[in-house]
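Participant: okay, here's the prediction I keep looking at, along with the sequence it came from:
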Amino acid sequence: MKELDLLKKDWNKEKHPKVSSDSIYKMILKKSSSVVKWIFIISLIEIGIGLLSGLFYHPNIEQQQSLKIWQKMHLPVSVISIAIGLYFLYKFYINYRTINTTNSVKELLTNIINTRRTVKQYVLVNLFFLSIVVAISLFYSFTTPMNETGEILFELSSSKDYIILIFTILFATVFVIGVCLFLYFLLYGLLMRKLNRNYNELKKLDL
């Protein structure tokens, strides 16, 4: 942000205010475009990794009976996750294209808001979908035979067993979602903070 700070310093001194304010706007536009481009690139890499892992990772279902649930879940989970990924990838690309063609402070403010909204929706939808998949997977893993011996982790013979199972699944699901939320913060949170700073700087301009 050094270049932007220098421009703001000159602008505040009221030296050539129109030129300085335009320069600040162009600098913020450039930085915002760069941030949105990185959001698009990271989401593309994330979706690519997910697609490759789905294609090439196949657990040994014959030796682990509890993993048979993946035979039923693999196709629908893959289709839904790919559909979600492609939809938001398209949205991120549109945001990037739109910001690059912005020609006013008002439009750039609107585009930054739209980008932030898209990122939040992307994270929330992914976490919601993941929580459902994790909960269902854990339920079948805990209540079906683990191996050829027929051992089951949770024998659901009483209401107490169901309560313990529910709390175990909830705890494990919350833990997984917490880890994913932390990773999303590292991937997108830092970029969003930069975008927020750009948004706040734009609001100070009065062109």
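Facilitator: Good, I have the coordinates.

Participant: C-alpha from now on. contacts and neighbour counts both.
Facilitator: Fine.

Participant: can you pull out the strands in the chain?
Facilitator: In the chain, no segments count as strands under DSSP state E.

Participant: center of it - which residue?
Facilitator: Val123 (3.6 Å; C-alpha atoms, centre = their mean).

Participant: which residue packs closest to it, ignoring adjacent ones?
Facilitator: Nearest non-adjacent residue to Val123, counting by C-alpha to C-alpha, 6 or more residues apart in numbering: Tyr184, 7.3 Å away.

Participant: now Pro17
Facilitator: Trp11 (5.6 Å).

Participant: before we move on, the earlier item: distance check, the residue nearest to Val123 against Val133.
Facilitator: 18 Å (C-alpha to C-alpha, to the nearest Å).

Participant: please apply the same query to Tyr199.
Facilitator: 36 Å.

Participant: now Gly178
Facilitator: On the measure of C-alpha to C-alpha, Gly178 and Val133 end up 15 Å apart.

Participant: could you do Lys106 as well?
Facilitator: Using C-alpha to C-alpha, one gets 41 Å for the distance from Lys106 to Val133.

Participant: higher neighbour count, the two?
Facilitator: Val133 (15 against 12; other C-alpha atoms under 10 Å).

Participant: from Lys2, how far off is that one?
Facilitator: To Lys2, Val133 is 45 Å away according to C-alpha to C-alpha.

Participant: do Arg197 as well
Facilitator: Counting by C-alpha to C-alpha - Arg197 and Lys2 are separated by 13 Å.

Participant: this is the comparison structure:
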Amino acid sequence: MTDFFNQHGSEILSKSVEHIYISFFALLLGIIVAVPLGILLTRFQKVANVVIGITSALQTVPSLALLALMIPFFGVGKTPAIIALFVYSLLPILRNTYIGMKSVDWNYRDVAKGMGMTNMQSIISVEVPIAMPTIMAGIRLAAVYVIAWATLASYIGAGGLGDLIFSGLNNYQPDLIFAGTIPVTILALLADFLLGALENKLTPAALKEREE
């Protein structure tokens, strides 16, 4: 075991950093696009069904096929991988944001309006905080998806822990497979834990007390 880490330790570390880089930016793009879009769609019901239907259809495209489709447009490397993973992150974040915002009791909106808040102020100060647990649940799910699917990015030269996994498979080296698989699992669990802690901080205290 010691010899293995002496030989591959630096590679595991560098591949983990690449994996985090790809996953982080794909998830960040997903949040930047899907959360505002999900909020906006609650104001346009007919458009919402179409947009969510399209994102659901994109989710059904096999991961490798989507990665391959990126190559003619963006070449190989990290950029097409990030874009493909970004597409996969959209549905859970968009759907949960939409559901969370739609489930906010209209009484809260009426109170906000009665206090003289504009529609935007109501969304930012009242509706989003109330919907935060549902929105964060979508982000946490997307994070786990993205980290897991990022292993396939090595097929298009993006690097990451998938390089170790597929190298181990191709060369019949179980140690390399475990060296790639275990860090991916740890990263997924760590991301879920950290986002759960963030959710706890962003959720209004009154809402947490009511859930308890």
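Facilitator: Sure, I can see it. Predicted model, so just to flag it, every value in this text is computed and none were measured.

Participant: superposed, what's their TM-score?
Facilitator: After superposition, the two chains reach a TM-score (TM-score structural alignment, normalised by the length of structure 1) of 0.44; 127 aligned residues with a C-alpha RMSD of 4.5 Å.

Participant: before we move on, the earlier item: next up, the contacts around the residue nearest to Pro17 of structure 1.
Facilitator: Residues near Trp11 of structure 1 by C-alpha atoms under 8 Å, 6 or more residues apart in numbering: Pro17, Ser20, Ser21.

Participant: with adjacent residues omitted, what lies nearest to the second one?
Facilitator: Counting by C-alpha to C-alpha, 6+ apart, Ser20 of structure 1 lies nearest to Trp11, which is 5.2 Å off, once chain neighbours are set aside.

Participant: distance of the one you found from Ala172 of structure 1?
Facilitator: Here the criterion is C-alpha to C-alpha. By it, Trp11 of structure 1 lies 53 Å from Ala172 of structure 1.

Participant: and for Gly50 of structure 1?
Facilitator: Gly50 of structure 1 sits 21 Å away from Ala172 of structure 1, going by C-alpha to C-alpha.

Participant: need the longest helix for structure 2.
Facilitator: Counting residues, the longest helix in structure 2 under DSSP state H turns out to be helix 2-41.

Participant: helices or strands next to that one in the packing?
Facilitator: helix 78-102, helix 128-149, helix 174-202 (3 or more C-alpha pairs under 8 Å, 6 or more residues apart in numbering; DSSP states H and E).

Participant: tell me the helix or strand right after it.
Facilitator: Next along the chain after helix 2-41 of structure 2, taking DSSP states H and E as the criterion, comes helix 45-59.

Participant: ok, residues contacting that following helix?
Facilitator: By C-alpha under 8 Å, 6+ apart, the list of residues contacting helix 45-59 of structure 2 reads Leu41, Thr42, Val87, Tyr88, Leu90, Leu91, Leu94, Arg95.

Participant: same thing but 10 Å
Facilitator: Identification of contacts with helix 45-59 of structure 2 by C-alpha atoms under 10 Å, 6 or more residues apart in numbering yields 37-38, 40-42, 66, 87-92, 94-95, 98.

Participant: what of stretch 42-62 of structure 1?
Facilitator: By C-alpha under 10 Å, 6+ apart, stretch 42-62 of structure 1 touches 36-38, 40-41, 67-71, 74-75, 77-79, 81-82, 84-86, 88-90, 92-93, 119, 122, 147-148, 187-188.

Participant: drop anything exposed from those.
Facilitator: The neighbour-count test (16 or more other C-alpha atoms under 10 Å) marks 36-38, 40, 67-70, 77, 81-82, 84-85, 88-89, 92-93, 119, 122, 187-188 as buried among the contacts of stretch 42-62 of structure 1.

Participant: what about Asn111 of structure 1, neighbour count?
Facilitator: 20.

Participant: Asn114 of structure 1 contacts Asn95, correct?
Facilitator: Yes - between Asn114 of structure 1 and Asn95 there is a contact at 7.5 Å, judged by C-alpha atoms under 10 Å.
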